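[1] Okay, sequence plus prediction incoming.
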Amino acid sequence: MDDKEVLSASSEWLSKDKSLLDVAAMANNGVDLNDKKTADGNYIYSATGAVGEVVCSTPPTPGERVFASIRISGGKPNSQALKDLIREYTEKLKNSDHCSY
């Protein structure tokens, strides 16, 4: 083990007026506004990162939305793998304690 971070995942509550594009534009997300978007518009992904909105079963507050992001900084970049991973990650988060108080 070399103690180097290769993959990181996070989720955060942001103001309801933030869009997926706003989150993609944030530094350190590993994606940019010109990366691939899913047909449903719920995810933006590349070979180095992905972001998606978490549609919480019980939203945290009326004024907030939850977004998830995954970034890689090594290994073998793979945009299809990150697309699949962000979908699974947001699905797991939507019923988690992170989506409610």
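    Sure, I can see it. Numbers count the residues shown, from 1 in each chain.
[2] Please count neighbours and contacts with C-alpha atoms only from this point.
    Noted.
[3] Pull out the buried positions in the longest helix along the chain.
    Longest helix of the chain, by residue count under DSSP state H: helix 79-93. By neighbour count on 16 or more other C-alpha atoms under 10 Å, the buried set for helix 79-93 is 79, 82-83, 86-87, 89-90, 93.
[4] then this one, side by side with the first:
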Amino acid sequence: MTKDHRYIYSNTGAVGIVDRPNQGAPKDKLFASVRVTHDDATESDMQKLITAYTESAASPKECTGKGRQTARKGA
């Protein structure tokens, strides 16, 4: 677990809290998780992966939906 308690990881998986500024009430947390099925990953690899994944998921484009195409009515 990281010192700030945002990430927990092992050599087979990891979970992290996605920081979503201005999104919902403070109690509404979004978690990201990753899992690997091969045995050559290390805890360090998983920490890097979950950190990059949660940072990417927290980007304004992903968190707010801006920049994504939406279905049009009647399409």
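    It's in. Keep in mind it's a predicted model, so treat the numbers as computed, not measured.
[5] Please report the TM-score between the two superposed chains.
    Here the TM-score for the pair of chains, by TM-score structural alignment, normalised by the length of structure 2, is 0.72; 64 aligned residues with a C-alpha RMSD of 1.8 Å.
[6] quick one on the thing from earlier: and the longest helix of structure 1, what does it pack onto?
    Contact partners of helix 79-93 of structure 1 among helices and strands, from 3 or more C-alpha pairs under 8 Å, 6 or more residues apart in numbering; DSSP states H and E: strand 43-45, strand 49-54, strand 64-72.
[7] residue range for the first one in structure 2?
    Residue correspondence for strand 43-45 of structure 1 in structure 2, counting by TM-score structural alignment: residues 7-9.
[8] go on, the longest one?
    Aligned by TM-score structural alignment, strand 64-72 of structure 1 falls on residues 28-36 of structure 2.
[9] Contacts for that stretch, please.
    12-20, 50, 53-54 (C-alpha atoms under 8 Å, 6 or more residues apart in numbering).
[10] Among those, which pair sits farthest apart?
    With C-alpha to C-alpha as the measure, no two of those lie farther apart than Thr12 and Arg20, at 25.8 Å.
[11] Looking at those two, which is more packed in?
    Between Thr12 of structure 2 and Arg20, counting by other C-alpha atoms under 10 Å, Arg20 is the more crowded of the two (20 against 17).
[12] Correct me if wrong: the more buried one contacts Glu55.
    No: if you go by C-alpha atoms under 8 Å, Arg20 of structure 2 and Glu55 don't touch, sitting 9.6 Å apart.
[13] mind checking what Lys92 of structure 1 lines up with in structure 2?
    Structural alignment places Lys92 of structure 1 opposite Ser56 in structure 2 (criterion: TM-score structural alignment).
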